[in-house]
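Dropping the sequence and predicted coords here.
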Amino acid sequence: MTDLDDIPTPQGDLTLKLLTSRQDTNFYGDITGGWLINHMDQAAELCASRLAHGRTATVAIEAMDFLCPVRVGSVVSVFTQAQDIGRSSIKIDVEVWIRPHQERNPDELYKVTEARFVVVALDDNGRIRAVPGE
C-alpha cells in the first residue's frame, strides 16, 4: 500500500490548462521547451497581476530542469504559488504537470518542470511601482 503523502502532487493554484498540438513540436514530435516557458510566463503574469492589481513584467527566471518530454495530445496544467511579495517584486513558483495522451491511468499526472519567476509591478508608463498592500 502506498502512503498518499509520498505521492508528488502539484503545489499552488491551477492557473492555466492547455492541450498540446502538432504546431508546438520540435522535429521529434515533442513539445518545445520554449512553448512550455511561454505558458509558464503567462501563468506567472496572471498570478502576479492579481496580486499587484495591474500590469507586471517578468524580470528573471531561476533555474529550470525538464524532467520528461511532453508529447502531442498531452494536457498541460500550469500551477502557480506566490512565495515572496516585496516592495515592487513578486516571486512566484510555477510548476508544469501533464496528463499524457493515451496514458493507461488517465488520472495520473507527471511533473515536467518547475521554476521561480521574479515579476515586478509596473505603472502606466512602464516604470517599476510598489505592489499594493493587502
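Right, received. Where do you want to start?

Please make it C-alpha for all contacts and neighbour counts, starting now.
Will do.

mind listing the strands for this structure?
13-19, 56-61, 75-85, 89-99, 110-121 (DSSP state E).

ok, second structure coming up, stack it against the first:
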Amino acid sequence: MDNVTEPKGELVLRTLAMPADTNPDGDIFGGWLLSQMDIAGGIAARQATKGRVATVAVDAMVFHKPVSVGDVMCCYAYEERIGTTSITFSIQAWVLRSRGSNGVEERELVTEGKFTFVALGEDRKKRVIEK
C-alpha cells in the first residue's frame, strides 16, 4: 500500500465527505465509505454487463487511512474477473485533501476492496453475461 501512488482502474464516482457522515470523533464512518464503493462498483458492473446487477459479495476490505469532512472521495473500479453470471471488481477509494492555505491537493489511497455482482434479468433472476 505504501508504494501505491496512482489509482488502478477507471474513475467511476466522486463525492464530497460531509459532516452528516461522521462518527463522534469527526472521522467519516467506514459504512459510508463502503456504501460509496458499492455504488461505484454497481455503476461499473451495470456498464460491463449491460443491465441490472446486484451485489453478492464484498471481500478483502482494507481501511488504510481515515477520511475527513471536506475530503473529495474518488472511487476507481478495475475489472478483476468476469464469469458466466457474475463479475468482480477491485474498488479503490482515494481522497483529495486540501493542504494548507495554498490550496494544494494531495491524493491518498484510503480504502480498497473486492466487490462481486451478479447480473439480473427482468425477472430479477440470474442471467448470463453477454461478452
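The structure has been received and is ready for your questions. This is a predicted model, so every value here is computed, not measured.

about what we covered before: from the strands of the first structure, which stretch is densest packed?
strand 89-99 (a mean of 23; mean count of other Cα atoms under 10 Å).

What helices and strands are in contact with that one?
helix 33-52, strand 75-85, strand 110-121 (3 or more Cα pairs under 8 Å, 6 or more residues apart in numbering; DSSP states H and E).

Quick one: those as a markdown table, columns for distance to Leu16 of the first structure too.
Compiled in a markdown table, those are given as follows (distance: least, Cα to Cα, whole Å):
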| stretch | distance to Leu16 of the first structure |
| --- | --- |
| helix 33-52 | 6 |
| strand 75-85 | 5 |
| strand 110-121 | 14 |
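
And these: which comes nearest Asp6 of the first structure?
Taking Cα to Cα, strand 110-121 is the member of those nearest to Asp6 of the first structure, at 14.2 Å.

From the centroid of the second structure, which residue is nearest?
Met37 (2.5 Å; Cα atoms, centre = their mean).

Alignment lookup: that residue to the first structure.
With TM-score structural alignment as the criterion, Met37 of the second structure lines up with Met40 in the first structure.

try Leu120 of the second structure
Counting by TM-score structural alignment, the partner of Leu120 of the second structure is Leu122.

so what's that match up against?
For Leu122 of the first structure, the contact set (Cα atoms under 8 Å, 6 or more residues apart in numbering) comprises 54-57, 128-129.

ok, back up a step: now tabulate the strands of the first structure in a markdown table and tack on distance to Cys47 of the first structure.
Formatted as a markdown table, those follow (distance: least, Cα to Cα, whole Å):
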| stretch | distance to Cys47 of the first structure |
| --- | --- |
| strand 13-19 | 8 |
| strand 56-61 | 10 |
| strand 75-85 | 7 |
| strand 89-99 | 8 |
| strand 110-121 | 10 |
